[in-house]
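J.: pasting the structure only:
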């Protein structure tokens, strides 16, 4: 893994507009694509896959929602936010666009930028990141996504909106 910097959550707002992280390259493999299909009920037992089988790009095309789900792993492994008892909740996505197909065997990485940091009255911090999934050797990105994460602490449990 790449060398990571550390940023206390209380100072994250000072880094708005800056790169949050750039991940290492990750090779997408058939096993993970298959596991994703099973986990999302995209298998013959639960869905008619005729349209997917007739896909003109072929069976090695990586599902866009798999790319989106990889944001979790990229952020878990690369986020510079540090501090005792901090936890980030998925707060949602404002915009996701799939701009280039990805195929099994290609390497991808995530480049994340801090778009906005908003401290909230309940003690939580809403962090918005702009995420670009790059494909090694390609100029155009595979995906761009604006992701919102709600960071909270475990101090007494009262600062987490339910």
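T.: Cool, got the structure. Bear in mind the structure is a predicted one, so any value in this text is a computation, not a measurement.

J.: C-alpha from now on. contacts and neighbour counts both.
T.: OK.

J.: I'd like to know how far the most centrally placed residue in the chain sits from residue 79.
T.: Nearest residue to the geometric centre of the chain (CA atoms, centre = their mean): residue 71, 1.3 Å. In this view, residue 71 and residue 79 are 11 Å apart by CA to CA, to the nearest Å.

J.: Same check on residue 116?
T.: According to CA to CA, residue 116 and residue 79 sit 15 Å apart.

J.: which parts of stretch 105-113 are buried?
T.: Buried residues in stretch 105-113, counted by 16 or more other CA atoms under 10 Å: 107-113.

J.: what does stretch 74-91 give?
T.: Residues of stretch 74-91 classed as buried: 74-75, 78-81, 87-88 (neighbour count, 16+ other CA under 10 Å).

J.: quick one on the thing from earlier: can you add distance to residue 13 and secondary structure and give the buried residues of stretch 105-113 back as CSV?
T.: As requested, those are arranged in CSV below (distance: CA to CA, whole Å; DSSP: H, G, I helix; E, B strand; the rest coil):
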residue, distance to residue 13, secondary structure
107, 31, strand
108, 28, strand
109, 24, strand
110, 21, strand
111, 18, strand
112, 15, strand
113, 12, strand
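
J.: Below is an additional structure, to be compared with the one above:
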């Protein structure tokens, strides 16, 4: 897909990812990498005694899964290079309990040619939790594409 073609798709859904399981081993590995070992993430017995009822994924773990979700949901544009430029907005709306499955929905919000050969794209990313009505998160994700 050419970047110019995306400019005509503002407001449209770009795709939905495959389901991904967020199991305890993934949560534990993320805790190790980030050194965030809060008990609600890594101690099933203690977490069971909270109103959550089980361990939950770190919000940043769920956010970090967006890259893989996008890869399975959206056709990559034909460019020399794309970079993650950041987020305008991120909201964590629901907990992702250990063992839950999540997937991403991606909708194009903006597509602007900043200079010849350089485009900036903003995508609304919503992470759905299987069987839940409220999403895990909603974010406005910005990319820059070159050539």
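T.: It's in. If you're wondering where the values come from, they're calculated on a predicted model, not measured in any experiment.

J.: Which single one of the buried residues of stretch 105-113 of structure 1 is nearest to residue 7 of structure 1?
T.: Lowest distance from residue 7 of structure 1 to the buried residues of stretch 105-113 of structure 1 (CA to CA) belongs to residue 113, with 13.7 Å.

J.: so what's the closest one closest to, chain neighbours aside?
T.: Excluding its sequence neighbours, the residue lying closest to residue 113 of structure 1 (CA to CA, 6 or more residues apart in numbering) is residue 19, at 4.2 Å.

J.: give me every residue that touches the residue opposite the one you found in structure 2 once aligned.
T.: Matched to structure 2 by TM-score structural alignment, residue 19 of structure 1 sits across from residue 13. For residue 13 of structure 2, the contacting residues are 105-108, by CA atoms under 8 Å, 6 or more residues apart in numbering.

J.: just residue 96 of structure 1 next, same as before
T.: 143-146.

J.: at 6 Å what do you get?
T.: The contact partners of residue 96 of structure 1, taken as CA atoms under 6 Å, 6 or more residues apart in numbering, are 144-145.

J.: Return the residue of structure 2 aligned against it.
T.: Residue pairing (TM-score structural alignment): residue 96 of structure 1 is matched to residue 90 of structure 2.

J.: quick check, its match in a strand?
T.: Yes: Residue 90 of structure 2: assigned to a strand according to DSSP: H, G, I helix; E, B strand; the rest coil.

J.: Give me the mean deviation of the lengthiest helix in structure 1 from structure 2.
T.: Ordering each helix of structure 1 by length in residues (DSSP state H) puts helix 64-78 first. Its aligned residues in structure 2 lie a mean 1.2 Å from helix 64-78 of structure 1 after superposition (mean CA distance after the TM-score superposition for structure 1).

J.: Make a markdown table out of the buried residues of stretch 105-113 of structure 1 and add distance to residue 37 of structure 1.
T.: Putting those into a markdown table (distance: CA to CA, whole Å) gives the following:
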| residue | distance to residue 37 of structure 1 |
| --- | --- |
| 107 | 20 |
| 108 | 19 |
| 109 | 21 |
| 110 | 22 |
| 111 | 25 |
| 112 | 26 |
| 113 | 29 |
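
J.: I'm done for today, thanks for sticking with me.
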